[in-house]
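K.L.:
sequence and computational prediction follow.
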Amino acid sequence: MPVTLNHTIVHAADAVATAAFYADILNLPPPRRLGHFTVLQVGETSLDMLQTDQPITSRHFAFLVSEAEFDDILGRITARQLPYWADPFHRIPAEINRWDDGRGVYFDDPNGHILEVITRPYGSGGLGAQHPNPLLSS
């Protein structure tokens, strides 16, 4: 059996609201309760939301989607008037990137976690891509 990532814990000020936010924006099935977790299934991996009243350290979660799903997700981001960026450092607002000749966008969840939606895996376009991923040149 190959090794796969089964789940990761996501700290949230409001676990139920955070899971609902992800499910809505990403068009995922509704979350379910499992003990003290609110579980959101993302493919074969789950994001297990854990409510906390402690300060939350921002984490980064990237989601690989189809071109059609990207259009739908970006539409939901803009309909909610959520700020979004073409880069993870929030330097290029209200734009998407074309890295690896795909498309990508970054936006924040209600807890300050950085969410990324991409249509091509990092580096998949190689150096021959019209828009190579900037990580290939670093």
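P.N.:
It's in.

K.L.:
going forward, measure contacts between C-alpha atoms and count neighbours the same way
P.N.:
Will do.

K.L.:
name all residues that make contact with the residue nearest the centre of the chain.
P.N.:
If you average the C-alpha coordinates of the chain and look for the closest C-alpha using C-alpha atoms, centre = their mean, you land on Leu115, 3.3 Å from that point. For Leu115, the residues meeting the contact criterion (C-alpha atoms under 8 Å, 6 or more residues apart in numbering) are 60-63, 106-109.

K.L.:
hold the first one in mind and look at this next one:
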Amino acid sequence: MPVELNHTIVAARDKRESAEFLAHVLGLEVGAETGPFLPVQTANGVTLDFATVPEEHITMQHYAFLISEAEFDAAFERIRRAGIPFWADPRQERPGEINRNDGGRGLYFLDPSRQAMEIITRPYGSGADPAA
């Protein structure tokens, strides 16, 4: 069997708030609560299991989602309508912009627990970087 990522745990101040936030932005569903976890599953079967933990135990992690151009348009519209701050870069030096890395589009935003989220339409290294 080839190695596949099955799930990861996402630390949150409030698992429901964070799971519903990400599901809304990405156009996904929040699954049924399983023990201490609230899952959001992606199309390739990877589950993000949100867990409520004390805020002092939350360390920022980065989660990147590869989506289609149409899904990007829809997610970007939901981000803008909700007034969610976004950046073209992970250091948050280009606010209110998107990037065009590898000939696609991408942006970064934070979830309610300040986890770093990213949406991209092309995998890194898949095409020419227009900034190069």
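P.N.:
Received, thanks. Bear in mind that the values here come from a model prediction, so they are computed numbers and not experimental data.

K.L.:
TM-score for the pair, please.
P.N.:
The pair, once superposed, lands on a TM-score of 0.94 when counted by TM-score structural alignment, normalised by the length of the second structure; 130 aligned residues with a C-alpha RMSD of 1.2 Å.

K.L.:
which position in the second structure aligns with the residue nearest to the centre of the first structure?
P.N.:
When the two structures are superposed using TM-score structural alignment, Leu115 of the first structure falls opposite Met117 in the second structure.

K.L.:
how far away is that match from Thr34 of the second structure?
P.N.:
As judged by C-alpha to C-alpha, to the nearest Å, Met117 of the second structure and Thr34 of the second structure stand 23 Å apart.

K.L.:
hang on, the earlier thing: three-state assignment of the residue nearest to the centre of the first structure?
P.N.:
State at Leu115 of the first structure, reduced to three classes by DSSP: H, G, I helix; E, B strand; the rest coil: strand.

K.L.:
show me which helix runs longest in the second structure.
P.N.:
Among the elements of type helix in the second structure, defined by DSSP state H, the one spanning the most residues is helix 69-82.

K.L.:
find me the equivalent region of it in the first structure.
P.N.:
Taken onto the first structure by TM-score structural alignment, helix 69-82 of the second structure occupies residues 67-80 there.

K.L.:
name the residues that touch the matching stretch?
P.N.:
Looking at stretch 67-80 of the first structure with C-alpha under 8 Å, 6+ apart, the contacting residues turn out to be 25-27, 83-84, 103, 117-119.

K.L.:
ok, stretch 19-36 of the second structure next?
P.N.:
Contacts with stretch 19-36 of the second structure, where a contact means C-alpha under 8 Å, 6+ apart, come from 38-42, 50-52, 71, 75-76, 78-79, 111-112.

K.L.:
returning to what we had before: just the contacts of Leu115 of the first structure: which are in strands?
P.N.:
Among the contacts of Leu115 of the first structure, the residues falling in strands (DSSP state E) are 60-63, 106-108.

K.L.:
separation between Phe37 of the first structure and Pro134 of the first structure?
P.N.:
From Phe37 of the first structure to Pro134 of the first structure the distance is 36 Å (C-alpha to C-alpha).

K.L.:
do Ala94 of the first structure as well
P.N.:
Taking C-alpha to C-alpha as the criterion, Ala94 of the first structure is separated from Pro134 of the first structure by 19 Å.

K.L.:
for the second structure, which segments are assigned as strands?
P.N.:
In chain order, the second structure shows strands spanning 7-12, 37-41, 47-52, 62-66, 86-87, 106-110, 116-120, with DSSP E as the criterion.

K.L.:
highest average neighbour count across those?
P.N.:
Compared across those, strand 106-110 shows the largest average neighbour count, a mean of 23 (mean count of other C-alpha atoms under 10 Å).
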